[in-house]
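Give me the fold of what follows.
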Amino acid sequence: MPSTPLSILDLCPVPAGGTVTDALRNTVDLARRAEQSGYHRYWLAEHHLAAGVASSAPAVLIGQVAAATSVLRVGSGAVQVGHRTALSVVEEFGTLATLYPGRIDLGLGRSGQRRVEAARESAALAPPPVAGRVVDGLLIPPPFSYASVLAAPRFALTTALLHQPGAQPPPFGEQVADVLALLGGDYRDADGLDAHAVPGEGTDLQVWLLGSSGGESARLAGALGLPFAANYHVSPSAILDAVAAYRAAFQPSATLAEPYVVVSADVVVAETDGAARRLAAPYGPWVRSIRSGEGAIPFPSPEQAAALPWTDDDRALVADRVDTQFVGSPGTVVELLRTLRDVTAADELLVTTITHAHGDRVSSYELLAKEWND
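I've put the predicted structure just below:
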């Protein structure tokens, strides 16, 4: 049986004491090294107004990474189509696919739509608590409530800056249909008028849908016969629901004859378990900065993290993310990743690693690839 492919999701983290320039250059360097280590694809996330994350323009970064590598597939994880038009996305990524044929992935996410829906949901009564559980060795923690994030003033500011005044995101399914029609050359509006994306139409872009639950993204990816990426690292409580919903809805297509699932995981690898735990120690305070509604802070060093205040409430705020981060020696982490793969029946794993020092992040990916492929 061939080894399950490993891929990378990069948020382009800004280290505390470093600069955005450092973060961008580190991303290009990491991509080169990832290709040398045998990683299959390299995806760039999309985040906005966060001092600690520089991946606000994934299409631009994808072009830089593709230019610096030769065979690595490069893509978005994911474009937030809720504040974009289908045409702008197809033209951007069509340009990349024309320059780098056979290498570009277009991952689409519902973040823009979810901002509007979640704001409404936050006013509703909270659902009853759900207990965590362990399924065949994989921790499925209780779900996290985003009510505190949605109530933060920065959430409203981000939404306002990402949308034109008065604009409402169209339904996700409609946007995905428009993307596929523009790529396929068969777009027609309600009056039958055609439109052709140049560049974009006829390119070999590989379209993915990404999702953090068993909701619309998973079901739509299945119904359209598209590959699906499920986010254990973002929403570990819903991972089994997400992959089950996708497979239940799957219909064979010209793209796929069978379902294809990528599952993500947060990972830190070092030579020993203890060394890895030290490198991963700032992860909790970093996630706290996101979930407090203020946005990701520059990633602290272990020494800086140890000096930050930390309460039981802080621990509870980030418990699901910290408890499902895979941290340890190469052997320790590989066993955890194999469990994730087996429980979810993942066809591919998408690893995201953040450490303060760039060298530690590079080493984590290299150690993992070597152990995984041995």
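
going forward, measure contacts between C-alpha atoms and count neighbours the same way
Noted.

Identify the spatial nearest neighbour of the residue positioned nearest the centre of the chain, chain neighbours not counted.
The centroid of the chain falls nearest to G77 when counting by CA atoms, centre = their mean (4.5 Å). Closest residue to G77 apart from its sequence neighbours, by CA to CA, 6 or more residues apart in numbering: A45 at 4.7 Å.

In this structure that neighbour contacts S76, no?
Yes - here A45 reaches S76: they are 6.0 Å apart, a contact under CA atoms under 8 Å.

how about this one, so we can line them up?
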Amino acid sequence: MRYSLLDLSPVPEGFTAADALRNTGDLAQHAERLGYHRYWMAEHHNMPGIASAATAVLIGHVAGLTKTMRVGAGGIMLPNHAPLAVAEAFGTLATLYPGRIDLGLGRAPGGDQAVMQALGVHHARAENFHNEVAELRELFGPENPDRRVRALPGEGTGVPLWILGSSLHGAQVAAMLGLPYAFASHFAPAALEQAFEVYRRYFKPSESLDKPHAMMAVNIFAADTEAEARRLRTTMQLGFYRLRTGRPGKLPAPVDDLSAVVPQAALPAVNEALRITAVGAPPQVEAQLRALIETHRPDEVIFTGQIHDHAARKRSFEIAAQVMQRINSEAVAA
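You can find the predicted model right below:
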């Protein structure tokens, strides 16, 4: 089973966006050495703790620092962009780094109402999502001199498209268009089982894909001891609580006592939203990952994890890779 990595280029408290971007480059090279198949970045706007807003620019940077690993968007929020502009940007990336670029597409705005206004985006754009995805696939398709508007570069590159989702809508679009599907179970797991079931049941083979391919996102907080891993996890729990209560900021440092900074009544909702998580020392992470894989039967997993300390974050993804390598070696032997 392929394992991949989702990086939001987090900006930790006490650091800058420049630090975050340097960390992304370092983490990408580390991930490639560890056998990660894809390295994805996501479009978010007006977020002090996320430095991946100009996602295509950052993808080019990471692709230039790596050699073989696929690099892409997980994802581009399509309502924010004209399909032609996306096709030209990713067509250029695919021309520079052939066979290595992925394009995951979401229908959310990647920001609030003020962000949508600043981007000149209207809510109605999201309703046309499936048509714009189909248009993008055509723009990346075979050369067609008769096409009135062409993506140049872009045409003929066949950039692989993925549909992202946290609800059933994305599953339906991915199934209808015969595209691979990635579910945002790392922060919105409620519809995970139903979305995978809908996607697999209604999948229509296409030129892109002959059978369903579903990817599950998992938060990873792995360390050499369980206590350290659980402490690392408090960063994401606290950051998620602040985001949900309208106080987004830089990625907070971990705390010894989460209940001192997050009200006890709020913790169950935070933990439920982040329940697709493996946390602990390597044996515990392995047991939890095996259980998640057995339960949800993904075709691929993508790991993420908002950890304040860069070295600890690298170690966490290293443990996750080692666990997946053991799982995969057992599957081959069987």
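
what about the residue of structure 2 most remote from its centre, helix or strand, and which?
Centroid-distance maximum for structure 2: D146 at 36.0 Å, with CA atoms, centre = their mean. Here D146 of structure 2, judged by DSSP states H and E, is contained in no helix and no strand.

The residue in structure 1 that M216 of structure 2 lines up against: which element?
Counting by TM-score structural alignment, M216 of structure 2 corresponds to V263 in structure 1. Here V263 of structure 1, judged by DSSP H and E, is contained in strand 261-269.

Mean per-residue distance, that strand versus structure 2.
Superposing on structure 2 and averaging over aligned pairs (mean CA distance after the TM-score superposition for structure 1), strand 261-269 of structure 1 comes out at 0.7 Å.

OK, contacts around T353 of structure 1?
Neighbouring residues of T353 of structure 1 by CA atoms under 8 Å, 6 or more residues apart in numbering: D10, D266, V267, V268, R361, S364, Y365.

how about it, what's its partner in structure 2?
T353 of structure 1 maps onto G305 in structure 2, by TM-score structural alignment.

Check L224 of structure 1 too.
With TM-score structural alignment defining the correspondence, L224 of structure 1 maps onto L177 in structure 2.

count of neighbours near that match?
Neighbour count of L177 of structure 2, defined by other CA atoms under 10 Å: 21.

again with E318 of structure 2
Applying other CA under 10 Å, I find that E318 of structure 2 has 19 neighbouring residues.

and the gap between it and Y39 of structure 2?
14 Å (CA to CA, to the nearest Å).

Between A45 and S76 of structure 1, which has more neighbouring residues?
S76 (28 against 23).

now for that one: what does it line up with in structure 2?
By TM-score structural alignment, S76 of structure 1 lines up with A73 in structure 2.

name the element the residue lying closest to W208 of structure 1 once chain neighbours are set aside belongs to?
Among residues not flanking W208 of structure 1 along the chain, G107 sits closest, at 4.5 Å (CA to CA, 6+ apart). If you go by DSSP H and E, G107 of structure 1 is part of strand 104-109.

In structure 2, spot the helix with the most residues.
In structure 2, taking DSSP state H as the definition, the longest helix is helix 310-333.

burial of P309 of structure 1, as a residue count?
8.

err, A319 of structure 1, not the other one
Look at A319 of structure 1: counted by other CA under 10 Å, it has 18 neighbours.

With D112 of structure 2 instead?
12.

In structure 1, what sits opposite it in the alignment?
By TM-score structural alignment, D112 of structure 2 lines up with F155.

so what's its match up against?
F155 of structure 1 neighbours (CA under 8 Å, 6+ apart): V149, G293.

Quickly find the element holding it.
F155 of structure 1 belongs to helix 153-162, assigned by DSSP H and E.

downstream neighbour of that helix in the secondary structure list?
Downstream of helix 153-162 of structure 1 (by DSSP H and E), the next one is helix 172-184.
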